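Participant: here is a sequence together with a model predicted from it:
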Amino acid sequence: MPDSISSPPPRILCVAIPTPLRRLFDYLPSRDTPPGGWQPGLRVRVPFGRRQVVGVVMECRDHSDLALTQLKPVEAWLDAVPLPEDWLWLCRFTARYYQHSLGDTLHQALPVLLRQGRPLAGRMREHWQALAPPGDDDPRLRRAPRQAELLGMLRQHAHGLPTQAVVAQGFSREQLLTLMEKGFVARQEIPLSAAEPATEQLLAEPALPLNREQVTALAALHERLDGFHPCLLHGVTGSGKTEVYLQLIEAVVARGRQALLLVPEIGLTPQTLARFRKRFRVPVVALHSGLTDNERLDAWEAVASGRAPIVIGTRSAIFTPLARPGAIIVDEEHDGSFKQQEGLRYHARDLAVARAKHHAIPLLLGSATPSLESLYHAERGNYRHLRLTRRASRHAPARLELIDLRGRPRQGGLIPPAIEAIRETLEAGHQVLVFINRRGFAPTLACHTCGWMADCDHCDARMTLHRQPPMLACHHCDKHRPVPDACPGCGSADLRPLGSGTERTEETLAALFPKVPVHRIDRDSTRRRDAFEQTLGEVRRGEPCLLVGTQMLAKGHHLPHVTLVVVVNADAGLYASDFRALEHSAQLLIQVAGRAGRAAHPGRVLVQTLHTDDPHLRLLAERGYDALAEQLLAERRAAALPPFRFMALLRLESPREEAAMTLGREAAAMLRPWTSEHAPDVSCLGPVPAPMERRQNRYHVQLMLSAGRRSQLHAACAQLTAWLEASPEARRVRWSLDVDPQTLS
């Protein structure tokens, strides 16, 4: 009897599941096979514990470490074609670099509706187009004048009209269907996110003329449109960086490629989007957290399919798949908003560098105040350093004028010289920006009798006093409570606000200048959709007014009628415990100062401070950001801090202080002997309490790793995460690893 021929073993699908576990899970294929067969990148619905989840097939194998009887089959496949290969590469790189679960990385990188199992397709809309024109006396229209009128309207639009536009003109869908039955019009379904078909002319309006520095920068960018070419565009505020972006993107799109522009804040997206749509005739889509889930999927699909050549978005837009990648631009590359501070702690700027290198396309990082990391790479020759030193207007950037707060009376945080400067500016018919980076009415409430202060019950922080509506609020845990009528400590009714926030400064200015509009712009006043853009629209009309705002106003906004900027208190971030505090404070001061004097009139910047003799602050005021950045780089080198060393931060948190600290000690005790043998360049510091130890009723502890070589740091991080995942104690403590942390708080 011949030997029986054994059948080949069934294929195993290795699926990435949205879970913190850093591993893939084996499943058997379902009976129903996708049209193209099983391959990496297909989304599938699988059983996981007691629930069903959407995962992504990452590998197809012939074997599993588990017995086949222990494996469950895939419930269903969701895509006929896999997700783009370059997108999968980016997610794998991100998970590996940031020591994060691949399944959770894929989950975070997908639009919400795709995470839920929605088909990978944008919504469609009904579109109508007139066919060959009928004769003047066509009997089918002789007794239907409204149909004839509708057909005439459609004939005026060469590319047709959607149903909504036809109905808006007073016609009905039934009339459209009748015309289609008669053979006069054709109906088609087109993606909702698609714009009018592109014409031969790419630009809807001509490009602006460039000055000599802009021409030089653009020529350098045009030299290598076909390879990885990282450039740092270091231009003073108002120097025309955006025009360089526009003309670079014009060259990219003209070659049939796509361009991705990252901006730091949602507030910048509408004005940037409007400017780009005004310039180009091709589709320009936006991607940010302010979109609905349907809008985000439509935009994602339009870019992935290649229909949208230009995409503008905030940090999460870095995960948008590009069908024909041509260039990546990061505007305000220094901004902290590009770093995700929870969950998957990626930095969009750094991923942009990796992605541009992978695609072999140009990368442009733009800023008036570049990060020390980018300046370091420019100095070493890793980035080409392009400079724009002249403003588009004829005025030079305003210098910082330091005003001493000591011993002077204050009204809403403002001292008499600042108030007088505001009065003179308003009388001249100009606008004033008062910058105070504190929301609310006052940083806290205090008893003038016994010294009691309104502390948060859940955090090591004071509660902020708000007047609109009246309440005490913690800006760290979002805890709210009513304003007390009397001191909880001694019963005194003498409760007084300490310090000033945006609400108090707004109230003071409204009393001092009752005939001038005061616009407050902070997170509280702009919660309503489009509120921010509406307020800026009123300001841009040019009438004298006062703007009171937080850092929301400091980033990239063109306010041509603002000629005076007053910084209420420059000291808040200068002396924080974080080693990056001075860099970030200097960037913020220069950025907010850049809002003044951007058009016909020169600008002036008054900086109120208790430390006019501080050497760093004086250097910034007298010689500018570049000189301060040079000194800070020298200090970082001497202290062996980034960018001269690489860092990772293990963050531990628990309702029990001892539990977090104990796990930190055990992790350090495991890691130090391991690094001395396998990664001697790695140093391990801590564990120590975080700068704000108690937050949201949880205790926070940190363990810091640093190394001169990135490879050794990542090896140590991999060892640490593997140990934590196997540790029973780690299951009772919430932990996360932050690679390249931007803050120690």
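Facilitator: Arrived safely. Residues are numbered from 1 along each chain as shown.
Participant: drop to CA atoms for contacts and neighbour counts, all remaining ones
Facilitator: Fine.
Participant: and stretch 282-301, how far apart are its ends?
Facilitator: In terms of Cα to Cα, to the nearest Å, the two terminal residues of stretch 282-301 are separated by 16 Å.
Participant: what of stretch 325-344?
Facilitator: End-to-end distance of stretch 325-344: 24 Å, with Cα to Cα as the criterion.
Participant: in that stretch, what's buried?
Facilitator: 325-340, 344 (16 or more other Cα atoms under 10 Å).
Participant: could you do stretch 569-576 as well?
Facilitator: Using 16+ other Cα under 10 Å as the test for burial, stretch 569-576 gives Asn569, Ala570, Asp571, Gly573, Leu574.
Participant: again with stretch 265-282
Facilitator: Applying a neighbour-count criterion of 16+ other Cα under 10 Å, the buried positions in stretch 265-282 are 265-269, 271-273, 276-277, 279-282.
Participant: those residues: which two are farthest apart?
Facilitator: Farthest apart among those by Cα to Cα are Glu265 and Arg281. That separation is 24.9 Å.
Participant: out of the buried residues of stretch 265-282, list just those in helices.
Facilitator: The subset of these located in helices under the criterion DSSP state H comprises Thr269, Gln271, Thr272, Leu273, Phe276, Arg277, Arg279.
Participant: buried residues, the strand or helix carrying Leu619. List them.
Facilitator: Taking DSSP states H and E as the definition, one finds Leu619 inside helix 615-623. Within helix 615-623, the residues scored as buried using 16+ other Cα under 10 Å are His616, Leu617, Arg618, Leu619, Leu620, Ala621.
Participant: one more to weigh against that first structure:
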Amino acid sequence: MVYVEVILPLPLNKFYTYSVPDEMNGEVESGKRVLVQFGKRKLYAAVIRRVLTTVPDESIDYRPILFVIDALPVVTSQQLQYWEWLADYYLCSVGEVMQAALPAHLRIESKTRMLINPAFEQHESLSEEEHNVLNILSHETIYLNEEKQKINIPNFLSILRTLVKKEAVLLVEEVEESAQPRLEKFVRLTPQAADEIFLKESLDRLTKAPKQKDLLETYLRLSDAFGDSPEPKPVKQKLLLEVTQSSYASLKALIEKGILETYSLAGWEIEKEDESVENLPVLSSAQQKALDEINSAFAEKSVVLLHGITGSGKTEIYFHLIAETLQKKQQVLYLLPEIAISYQIIRRLKRAFGDRVLVFHSRVTNKTRMEVYHQVLWNANSIGQIVLGVRSSVFLPFTHLGLVIVDEEHENSYKQYDPAPRYHARDAAIVLAGMFQAKVLLGSATPSIESYYNATTGKYGIVKLNERYHGVELPRMELVNMTAARKRGNIQSHFSQILLDAMKRCLDEGKQVMLFHNRRGFAPYIQCQSCKYIFCCRHCDVSLTYHKFPQSLICHYCGFSLSMPSVCPQCQSSNLKIRGFGTEKVEEELAIFFPDAMIGRMDQDAVRSREAYDEIISRLEQGEIDILVGTQMITKGLDFAQVGLVGILDADSLINYPDFRAFERSFQLMVQVGGRAGRKNEQGKVIIQTHMPEHPIIQMAIRHNYEAMFHSQLPERKTFLYPPFTRLIYLSLRHTHDNKCEAAAQMLYQKLAEKLHLQVLRPQKPIIPRINNQYIYVIHLKINPSASLTAIKSYILACIEQVKRVHSTVSITIDVDPQ
């Protein structure tokens, strides 16, 4: 008897064993999916972790697998090893990693359908409510978890339980079909037409059908059917009809005559041509020197940090490294922190590398994600591939990975927060590359302190690029003291006169302006002037943000919204005041100051779809937008030739944030957003509005002095035991009752402190102590890098298990290396 140990897509801290029916013995293999029953009814597609030839425990009657889904493994051995590393390091289950790693078409889970039992006859025993439920089920297909949207009957689930008990309703598990691949039609000779004599006779007979003859001759030329190649080249039906300017009728006639036939291939089955690399950017002497130094560093280190100032041309260096890797028929993983940045890079990559570029992120369709997954798995070693994607790309089934590029490696967008696994894509990519002995290049103008520390201490190699492409100077940074400007009356609304004048000059010169303000919406809150009441979320301890369109107050945490109120609910006063300002308000006021300018806005509300984002980028590139207002979305790697001025409207809000990384991040944001100015031909300008012009971080930012920022932060990090001198783990406890959550947090803290002592900080409420009706307590653990991380993690899990036995309703999440 053969058995399989499988991974289920569930948060379970163990693997499960199933027996294999004799007729399926030859089909099971590690990495294939099998359909299994788990629990009383549910069906899941599980991944085989390993095949067992001996019974693990003779006292257990193992359930059999229902069938083998895949003809070939869809998960590689490296992936399985990687999943287990991720689960072990980030303290989650392998099932949670599997759920995150596999695209939707590979995740099969049955849905519970409610059906009327046709054999049930005792209708007189049913209540009126039960009859109502049966009446609804007779007219509509309804699944569990959908009943709230489709059935408006109080206590529906209790009525359903009664109907199931009376056998009037059956609960049936149904497995949905996976998404079907996008198919491409091709044309080829039929077996009999492959004979040269038959083909010659066919061509002679087509003399009176010139369109058909032209189509056949064109096919023979495109496919090189009788040339030197061992196999004819595949010819797409669409291409053949376009080249010959023929209708499908001509092709259909050749098919009916038995000369040609059509066949379909999924995207990953199509053999890519080995396209020659064209249009590689010519490197400057500084870039060439950096490229040579990177290759030299790769001889000794597997990870190299490229510290290049903004506009220095790091992307051009990436392209040359990609070309070198493709020549070795290897794969490249090119990671970006945001989908937003991908628009410009995709076009540049495809111009240079053609169809070898695969794009993978959450906004491409499920079918596209499926095709990319299979191309990476099965087409990897033909001509090499480039996968351009965001953090989830680390889960793809690489088989010949040669290079990983992590662009803007300092960005906290690489960190996954919810759900588990709460991984950091930069760190996870380094481990992934190690499994293939691949090289990793981390690129940034403002590296994370952890990465720069690793580079300066010899763990990583480091290469510096300190001059901009074409010798353009870094932008001039000018500070505006808003306190002094207000006293002199040199402020209009939220804009200093200096900024307004600079914007006018820039627009008069035909250049573009970017304004950065890291707060979306129209205003952060609305306050009653009579009683000082502030409108807050019912479900979270946070004020509601006013959005002028669609005239609502919205919670940015749980989504709760209210229509714009006319009176205060506490004192009934109509004297309500908008406080603060967001990007919507900036956009509205700019239209007053610059009525002739085209103004665009880039924030989460304005670019909810990929199409909306692409449209803004395209309009900005074509000069259809004069002023772009945005949140930190505009700071991340965008490259526009005509941006002459960048304005930072409120630098203080970046610095005054209670987090040990606040100074580092505010420096990074100011330098990065400033780096959008003057990237191509002449020096740009950055104006920073602040009430703290002498603040050290602001002074370092205007001098572009990363080294000073790095060395100013290290002593504090060392004194107070923060990364890179310790590892952090945050434990978050959540419950609908504050006292229960606090009791569980205190119990967990006491158990952890018994062994870990000063490494554990007492439970505390975060800045927003309640989100979505759940109270939150956080316990911070600071772990010495020299300590046994494995032992500490095992102890943490054991403590959590003990607390869960007492406080079973309290949710506990673990965040390793929080950002």
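Facilitator: Good, I have the coordinates. None of these values were measured; they are calculated from a predicted model.
Participant: for the buried residues of stretch 265-282 of structure 1, give me TSV that also has distance to Ser305 of structure 1.
Facilitator: Shown next, in TSV, are the buried residues of stretch 265-282 of structure 1 (distance: Cα to Cα, whole Å):
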residue	distance to Ser305 of structure 1
Glu265	26
Ile266	24
Gly267	27
Leu268	26
Thr269	22
Gln271	25
Thr272	23
Leu273	20
Phe276	20
Arg277	20
Arg279	22
Phe280	19
Arg281	18
Val282	14
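Participant: quick check, nearest of the residues you listed to Met692 of structure 1?
Facilitator: Lowest distance from Met692 of structure 1 to these (Cα to Cα) belongs to Glu265, with 25.8 Å.
Participant: just give me the match in structure 2 for the closest one.
Facilitator: Matched across to structure 2, Glu265 of structure 1 falls on Glu338, judged by TM-score structural alignment.
Participant: before we move on, what about Arg481 of structure 1?
Facilitator: Alignment note: Arg481 of structure 1 maps to Leu562 in structure 2; criterion TM-score structural alignment.
Participant: part of a strand, is its match?
Facilitator: Yes - inclusion of Leu562 of structure 2 in a strand is indicated when DSSP: H, G, I helix; E, B strand; the rest coil is applied.
Participant: test my guess that it contacts Leu553.
Facilitator: Yes - with the criterion set as Cα atoms under 8 Å, Leu562 of structure 2 and Leu553 qualify as a contacting pair; they are 5.1 Å apart.
Participant: more neighbours, these two?
Facilitator: Between Leu562 of structure 2 and Leu553, counted using other Cα atoms under 10 Å, the more crowded position is Leu553 (29 against 14).
Participant: how about the more buried one, what's its partner in structure 1?
Facilitator: Leu553 of structure 2 is assigned Leu472 in structure 1 as its aligned equivalent, the criterion being TM-score structural alignment.
Participant: okay, helices next: where are they in the stretch 601-745 of structure 1?
Facilitator: Here the stretch 601-745 of structure 1 has its helices, by DSSP state H, counting those that start in this stretch, at 615-623, 625-639, 657-678, 710-726.
Participant: those into CSV, with extra columns for distance to Leu386 of structure 1?
Facilitator: As requested, these are exported to CSV (distance: least, Cα to Cα, whole Å):
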stretch, distance to Leu386 of structure 1
helix 615-623, 20
helix 625-639, 14
helix 657-678, 40
helix 710-726, 27
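Participant: so which of these gets nearest Asp457 of structure 1?
Facilitator: Checking these against Asp457 of structure 1 by Cα to Cα gives helix 657-678 as the closest, at 15.8 Å.
Participant: which elements pack onto that closest one?
Facilitator: strand 646-654, strand 683-695, strand 698-707, helix 710-726 (3 or more Cα pairs under 8 Å, 6 or more residues apart in numbering; DSSP states H and E).
Participant: the third one aligns to what range in structure 2?
Facilitator: Which is strand 698-707 of structure 1. The counterpart of strand 698-707 of structure 1 in structure 2, using TM-score structural alignment, spans residues 774-783.
Participant: would you mind pulling the contact partners of the matching stretch?
Facilitator: By Cα atoms under 8 Å, 6 or more residues apart in numbering, the list of residues contacting stretch 774-783 of structure 2 from outside reads 540, 721-722, 726-738, 741-742, 745, 749, 759-766, 769-770, 789.
Participant: coming back round to it: any idea how far the spatially closest residue to the match of Glu265 of structure 1 that is not a sequence neighbour lies from Tyr414 of structure 2?
Facilitator: The shortest distance from Glu338 of structure 2 to any residue that is not its chain neighbour, by Cα to Cα, 6 or more residues apart in numbering, is 6.2 Å, and that residue is Val390. As defined by Cα to Cα, Val390 of structure 2 lies at a distance of 8 Å from Tyr414 of structure 2.
Participant: Leu645 of structure 2 too?
Facilitator: Look at Leu645 of structure 2 and Tyr414 of structure 2: by Cα to Cα, they are 28 Å apart.
Participant: likewise Arg182 of structure 2?
Facilitator: According to Cα to Cα, Arg182 of structure 2 stands 30 Å off from Tyr414 of structure 2.
Participant: about what we covered before: what is the most widely separated pair among the buried residues of stretch 569-576 of structure 1?
Facilitator: Using Cα to Cα, the two most remote members of the buried residues of stretch 569-576 of structure 1 are Asn569 and Leu574, lying 10.3 Å apart.
Participant: alright, calling it a day.
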